[in-house]
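Q: Provided below are the primary sequence and the corresponding predicted coordinates.
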Amino acid sequence: MYMGTETGRTAQGEASVSARLDRLPPTRYFRGLVARIAIGGWFEFYEMFMAAYISLGLIHSGLYRATTAGIFDVNGFASFLGAFFAGMFVGTVALGGFTDRFGRRAVFTFAMLTYSVASFAAAFQHEAVAMDAWRFVAGVGIGMQLITVDTYISELTPHDARGRYTAFSILVILTSVPAVAVIAYLLVPHTLLGLEGWRWVMIIGAAGAVLIWFIRHGLPESPRWLESQGRVGEAREIVDEIERKVIAETGRPLAALPAGPDAQALEARGAWREMWQGRYLRRTLMLSLFNFCQTFGVYGFGAWVPVLLASKGITITHSLLYTMVIAITTPLGAIGAMACAERIQRKWQLVGCALVVAVAGVLFGQARDAVPILLFGSAVTIANNWLIGIFHTYQAELYPTRIRARAVGFVFSWSRLSSIFVGFWVAALLKHYGVPAVFALISAAMLVIVVAVGVWGPRTNGVRLETLSS
């Protein structure tokens, strides 16, 4: 049975916007919408992973050292990473609620402008303290942006394609990693127009501020968020427009409204403290533990690859070359996540990726020749980014709209907290015990993820957001 926009009503009156969105089929319109939001995320990941590819340039210029004398040593490369992730921690915890208060679209724009301006300013710093200060500000902006993108996409897309659309967004986003790797490989060893190559890499990343004004036009606010704020008329207008575009593209009337709990009734009972009550308590604890540990693999490896290779005695040129080749495999993880997003339970994909990182990481730490370095380094990179492609969907769908951004911001903040210290721990292990010890730490963190998600993680594939919230 099919119904058009005007006949898709509940017996109680106007259908909830959530029910109307969830009956929509996958279309080019949704892919275009997700791609435009993902472009904002593209610059986030450029900023986050840029540190790895300019690390040798920063160290070679004398601005930082590879190792550190302690957690408060601002002259160590770990402080460059720590300042950035400290800013992200503030952005996700202290400012994560901004997305729930002011809306997904407004914060998406504000956050991108914040970190673009800060990154541009950082490119012209000559002292470690000033550099760390601007990196902190950039981190604040990216901390807000990360949770906004996840929330935005999960609320705009139909439930039976939610994972695939989020994985598609991660695929778009992760193309930034090989892009920054190639840019760094070409620029870092050189000086252009009186500026060191690593500075140009940062300037290029700041270009997001220019693109945001083109991206934001035509992006709708999340109808689910508007509905949760009592702005039902605005929400319905946006869904009316989305339905018109879907009908025009498909040439068919819309499917019947899905059965399930009424979104508006659920939202009326909501409160932020709910994440600490009932079924949400277990989810909050599981996701907090997951996020604290996942950065050991993603950033403990990704941000340190050139330095770890250099510590093996590999030259700067070859380190950058190997790192670039490994980085080119990054989108393969997102492709795998997109292909399997709705076919395999997301919780088990997270478990499998963590196991691959644990095993391949240890083998990478022991490798000395080019082939095993590239093979195991690529395996870690693909698994890490497959994990990224899945967990961004997974954590956003475990909370209701009324608290989604704040709850995701809180659990995601644990990854920012651990990221502050991971750099210092990696530097200390590298200095005293070598590369194998670094990967022993990473593997231990991955095994914690295997247990936490495997035991406590709920199944979510194909389930409506409102059903998961009921």
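A: Arrived safely, thanks for sending.
Q: alpha carbons only for contacts and neighbour counts from here, please
A: Noted.
Q: wait, Pro419 sits on Gly87?
A: For the record, residue 419 is Ser, not Pro. No. If you go by Cα atoms under 8 Å, Ser419 and Gly87 don't touch, sitting 10.7 Å apart.
Q: Please, where are all the helices along the stretch 1-150 of the chain?
A: 17-22, 28-60, 77-93, 97-102, 104-122, 128-156 (DSSP state H, counting those that start in this stretch).
Q: swap in the stretch 201-350 of the chain?
A: For the stretch 201-350 of the chain, the helices defined by DSSP H, counting those that start in this stretch cover 208-215, 223-228, 232-250, 263-267, 278-302, 305-311, 316-328, 330-340, 346-366.
Q: list the helices and strands the helix or strand hosting Ala427 packs on?
A: Assigned by DSSP states H and E, Ala427 belongs to helix 404-432. With contacts taken as 3 or more Cα pairs under 8 Å, 6 or more residues apart in numbering; DSSP states H and E, helix 404-432 sits against helix 77-93, helix 97-102, helix 128-156, helix 278-302, helix 370-396, helix 435-456.
Q: Any chance of TSV for those helices, columns mean neighbour count?
A: Below are the helices and strands packed on helix 404-432 laid out as TSV (neighbours: other Cα atoms under 10 Å):
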stretch	mean neighbour count
helix 77-93	27
helix 97-102	19
helix 128-156	26
helix 278-302	21
helix 370-396	24
helix 435-456	20
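Q: and Ile247, which of those helices is closest to it?
A: Nearest to Ile247, of all these, is helix 128-156, at 16.5 Å by Cα to Cα.
Q: In addition, the following structure is provided for comparison:
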Amino acid sequence: MDQHSLGSDKSDTPQKSVRKIAIISTFGGLLFGYDTGVINGALPFMSREDQLNLTPFTEGLVTSSLLFGAAFGAMFTGRLADRFGRRKALLFLAVFFLITTLGCTFAPTVPVMVTFRFLLGLAVGGASVTVPTFLAEMAPVERRGQIVTQNELMIVSGQLLAYVTNAILATVFEDSGHVWRYMLVLATLPAIALWIGMFIVPESPRWYATKGKFGEALNVLRKIRSEQRAHSEIEEIRNSLGEESKVKQASFKDLTIPWIRRIVVLGIGLGVVQQITGVNSIMYYGTQILEQSGFSTQAALTANIANGAISVLATFAGIWLLGRIGRRPLLIGGLIGTTSTLLLIGICSNVLEGSAFLPYVVLSLTVTFLAFQQGAISPVTWLVLSAIFPLKLRGIGMGVAVFWSWITNFMIGFAFPILLDAIGLSNTFCFFAIFGVGAIAFIYKFMPEIKGHSLDEIEHHFHSHNKSTKIKKKPTEPLSSI
């Protein structure tokens, strides 16, 4: 029996237990968001001569080293989560977040900062894979979309928290050269909360089942489902594992099987598409973008809060839209919106260069861009990635897909300040708009609609080598709100 269980409180209903699990585990998403967003406000202070004295090259290096680490964290944490369990992986990540955050906070030089940012990235990447996988396996099918998307909400909430604290600390400690260290160290608080919280969270029943521990799996299901449904779901998991019995042990070799390779290609494509919109050029360098358009540093830090706020509000809208619109049209619509907005930023930055209106036009357009990104593209991406991989390969499959997402993120994070310095604001955003057109074409051609289909139907679609974007329903299969 699982000793680390929320079910020890007899007053907890299954719905309350799932809600608590979601809140506690998504502290990993909050850390993901804070650690990627805090650099936005910290960079201008790190760059001062009496601090780390950053150039455009070293700015890109400090920012993107975390993203490079995240790529490897995503790749290998998925395997660790498959081997040792989702819960143990999250406990380890919480400790790693704490240690590496302190390393970044006290870094005396650029090489030390880059080293600890890379190590912190391992934890960020690990959380980006493990948390949505854990949530997808704990949630009942009819609430899977809503619950998995809560992680995206916590990510953008973490980024908003970073922007708000950056602005406050910059005002309170305006004369302190070390204000960026205060910004970074605050990430230790959610790391401690995640570590404590994971001691009362049960392991995934689906992971137990992959290890042949069906008794433990059923015990957990009884705490997060009704009694009848717990027995029904454990049988579904047995059947699913039976169908996947040819895959003896999850390994990278399994990714060469043709039908699995099709899923991996789609997963990699989704991860890359989410990043080549250029979203993280705004999330990481929003303060610099607003400074270059005409705001002062302090005004840019304050104005950047609007980017964080709209991200949170748009994610709420995205959760609502996921229950009403298909995944495919929502993603394509979001990409059309972001691509159009990027083009407008490029045009307006050129036409209104030097104008007093330009800073406010750029701010309104970045807010519009993030509304499309966080309200459509990001929620759909993480939801689809959590659903398309077969059970035994879910950890490693997501790891590969998210690895390439982070590698793309790394390249953009590294190149953006260099591009901004070399070709200017207008040309940089027109460059991203071209990528957006390619992203729309990829999704239109390769992504099937998964809304209203069970995990088994999605798997069967890829297994049958069907190149259509329409998944056939099985009359005997219950539908879920994936």
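A: Perfect, thanks for sending it. Remember, it's a predicted structure, so these values are computed and weren't measured experimentally.
Q: Let me see the TM-score of these two.
A: Once superposed, the chains reach a TM-score of 0.85 (TM-score structural alignment, normalised by the length of structure 1), with 432 aligned residues with a Cα RMSD of 2.4 Å.
Q: The helices of the stretch 201-350 of structure 1 into CSV, with extra columns for distance to Ala38 of structure 1?
A: Compiled in CSV, these are given as follows (distance: least, Cα to Cα, whole Å):
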stretch, distance to Ala38 of structure 1
helix 208-215, 10
helix 223-228, 18
helix 232-250, 19
helix 263-267, 26
helix 278-302, 19
helix 305-311, 25
helix 316-328, 19
helix 330-340, 13
helix 346-366, 20
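Q: Quick one: closest of these to Met50 of structure 1.
A: Evaluated over the helices of the stretch 201-350 of structure 1, closeness to Met50 of structure 1 peaks at helix 278-302, with 9.7 Å, by Cα to Cα.
Q: Quick one: residues in contact with the closest one.
A: Helix 278-302 of structure 1 is contacted from outside by 49, 52, 274-276, 357, 381, 384-385, 395, 398-399, 407, 410-419, 422-423, 426, 441-443, 445-446, 448-449, 452-453, 456-457, using Cα atoms under 8 Å, 6 or more residues apart in numbering.
Q: what does stretch 199-219 of structure 1 give?
A: So stretch 199-219 of structure 1 is contacted by 33, 36-37, 39-40, 43, 46-47, 50, 54, 105, 109, 112-113, 115-117, 119-120, 122-124, 180, 183-184, 187-188 (Cα under 8 Å, 6+ apart).
Q: What separation do you get for the residue positioned nearest the centre of structure 2 and Leu385 of structure 2?
A: The residue lying closest to the centre of structure 2 (Cα atoms, centre = their mean) is Ser128, at 5.1 Å. The spacing between Ser128 of structure 2 and Leu385 of structure 2, counted by Cα to Cα, to the nearest Å, is 11 Å.
Q: ditto for Ile336 of structure 2
A: Using Cα to Cα, one gets 21 Å for the distance from Ile336 of structure 2 to Leu385 of structure 2.
Q: Over to Ile24 of structure 2?
A: Distance, Ile24 of structure 2 to Leu385 of structure 2, using Cα to Cα: 21 Å.
Q: got it, and Lys246 of structure 2?
A: Look at Lys246 of structure 2 and Leu385 of structure 2: by Cα to Cα, they are 23 Å apart.
Q: next one: Ile196 of structure 2
A: 28 Å.
Q: Ala133 of structure 1 matches what in structure 2?
A: Residue pairing (TM-score structural alignment): Ala133 of structure 1 is matched to Thr115 of structure 2.
Q: nearest spatial neighbour of that match, skipping sequence neighbours?
A: Distances taken as Cα to Cα, 6 or more residues apart in numbering place Ser65 nearest to Thr115 of structure 2, at 7.7 Å, with adjacent residues excluded.
Q: residue contacts, the one you found?
A: Each residue near Ser65 of structure 2 by Cα under 8 Å, 6+ apart is listed here: 114-115, 117-118, 121, 410.
Q: Let's see that with 7 Å instead.
A: Taking Cα atoms under 7 Å, 6 or more residues apart in numbering as the criterion, Ser65 of structure 2 is in contact with 114, 117-118.
Q: And Ile449 of structure 1, by the same measure?
A: Contact analysis of Ile449 of structure 1 by Cα under 7 Å, 6+ apart lists 290, 293, 351, 354.
Q: What lines up with it in structure 2?
A: In structure 2, Ile449 of structure 1 lines up with Ala439, judged by TM-score structural alignment.
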